[in-house]
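Visitor: test case, fold it:
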Amino acid sequence: MFVPGSALLVVSARKTLNRLHCTHGAPAAEAAAVFPGVSAAIDQHAAAIRDILDLGVDNSGLVPTSVLLAGYARGILEDLREAEAAVLPHSLLDWQDADWLHLRLAGVCALARAS
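Guide: Down below sits the predicted model:
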């Protein structure tokens, strides 16, 4: 059964994830290709997010992955807005010292690419 509200949720989620890919996904993936430590950190965050969504969200199998990831990302983005000291990494070298919030968002992007 088609539910129009569901389609709008997916469209909104894809927009959120596409914006996040520009700010975090692509730059972090580029840094991960150069620095194994960044790659490992992103993989660990992605695994933790996957576990949270699979095990911590009731009926997560019934919700499109993009909607789950975008919802999770929106919560992290809110935390990021509140953490005034958290600065977006601008260069490949900056990603080596990226804070938890930015690496978590890069992990969201890694999962979105994989799904």
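Visitor: from here on, contacts and neighbour counts on C-alpha atoms
Guide: Noted.
Visitor: where is the longest helix in the protein?
Guide: The longest helix of the chain (DSSP state H) is helix 36-56.
Visitor: distance between the following helix or strand past that one and the chain's centre?
Guide: Next in sequence after helix 36-56, counting helices and strands by DSSP states H and E, comes helix 65-82. In terms of Cα atoms, centre = their mean, to the nearest Å, the centre of helix 65-82 is found 7 Å from the chain centre.
Visitor: second input sequence below; structure requested for side-by-side comparison:
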Amino acid sequence: MIVLSLAVIFAVILAGLSIWANARFRHHERLPMQWSLTGAVNWTAPRALALSLVPALATGMLAFIAVLALNVRPRAGQENMVLPVTIMIGATFIAVHLFHFRLIDKTIKRNGG
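Guide: Presented below is the predicted three-dimensional model:
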């Protein structure tokens, strides 16, 4: 049950970050989604899609982890790893989301926007 609660908390945090970023980037209809190694933008997406992709992926993965935690017994000796791994996965999604915002901001500033 704790894993399910954590999954919901991480999903809410990611959604809140997207709402915050939506207000921050409100003047831009499309946002960068992929960069080449030289830093050039390869493709963009509408702002709503760009800001909701990571939360949607994270919610799906965390829901899957929560279902597994509720229905499948861990292997012997791994019982105490479910909670820390769930926290690590959720924190990684938050870090990736914030890194995406940083890259978007850097690209916008570089292009004079």
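Visitor: tm score of chain vs chain?
Guide: Scored against TM-score structural alignment, normalised by the length of the second structure, the superposed chains reach a TM-score of 0.34; 57 aligned residues with a Cα RMSD of 4.1 Å.
Visitor: circling back to that earlier point, which residues touch the longest helix of the first structure?
Guide: For helix 36-56 of the first structure, contacts defined as Cα atoms under 8 Å, 6 or more residues apart in numbering pick out 28-29, 31-33, 60-61, 68, 95-96, 103-104, 106-108, 110-111.
Visitor: what about 6 Å?
Guide: Applying Cα atoms under 6 Å, 6 or more residues apart in numbering, the contact partners of helix 36-56 of the first structure are A32, Q96, L103, R104, G107.
Visitor: where's L68 of the second structure relative to M61 of the second structure, distance?
Guide: Distance, L68 of the second structure to M61 of the second structure, by Cα to Cα, to the nearest Å: 11 Å.
Visitor: list the contacts of the nearest residue to V67 of the first structure once chain neighbours are set aside.
Guide: Counting by Cα to Cα, 6 or more residues apart in numbering, A13 is the residue found nearest to V67 of the first structure once chain neighbours are left out, at 5.2 Å. Contact partners of A13 of the first structure, counting by Cα under 6 Å, 6+ apart, are S66, V67, A70.
Visitor: same question, S66 of the first structure
Guide: A13.
Visitor: distance of the spatially closest residue to G71 of the first structure that is not a sequence neighbour relative to S6 of the first structure?
Guide: Closest residue in space to G71 of the first structure, ignoring its immediate chain neighbours: A13 at 7.6 Å, by Cα to Cα, 6+ apart. Remark: distance between A13 of the first structure and S6 of the first structure (Cα to Cα) = 11 Å.
Visitor: now D43 of the first structure
Guide: When Cα to Cα is applied, the distance between D43 of the first structure and S6 of the first structure equals 29 Å.
Visitor: which one of the two is surrounded by more residues?
Guide: Higher neighbour count among D43 of the first structure and S6: D43, with 20 against 13, using other Cα atoms under 10 Å.
Visitor: one step back: separate out the buried members of the contacts of helix 36-56 of the first structure.
Guide: By neighbour count, with 16 or more other Cα atoms under 10 Å, the contacts of helix 36-56 of the first structure hold A32, Q96, L103, R104, G107 as buried.
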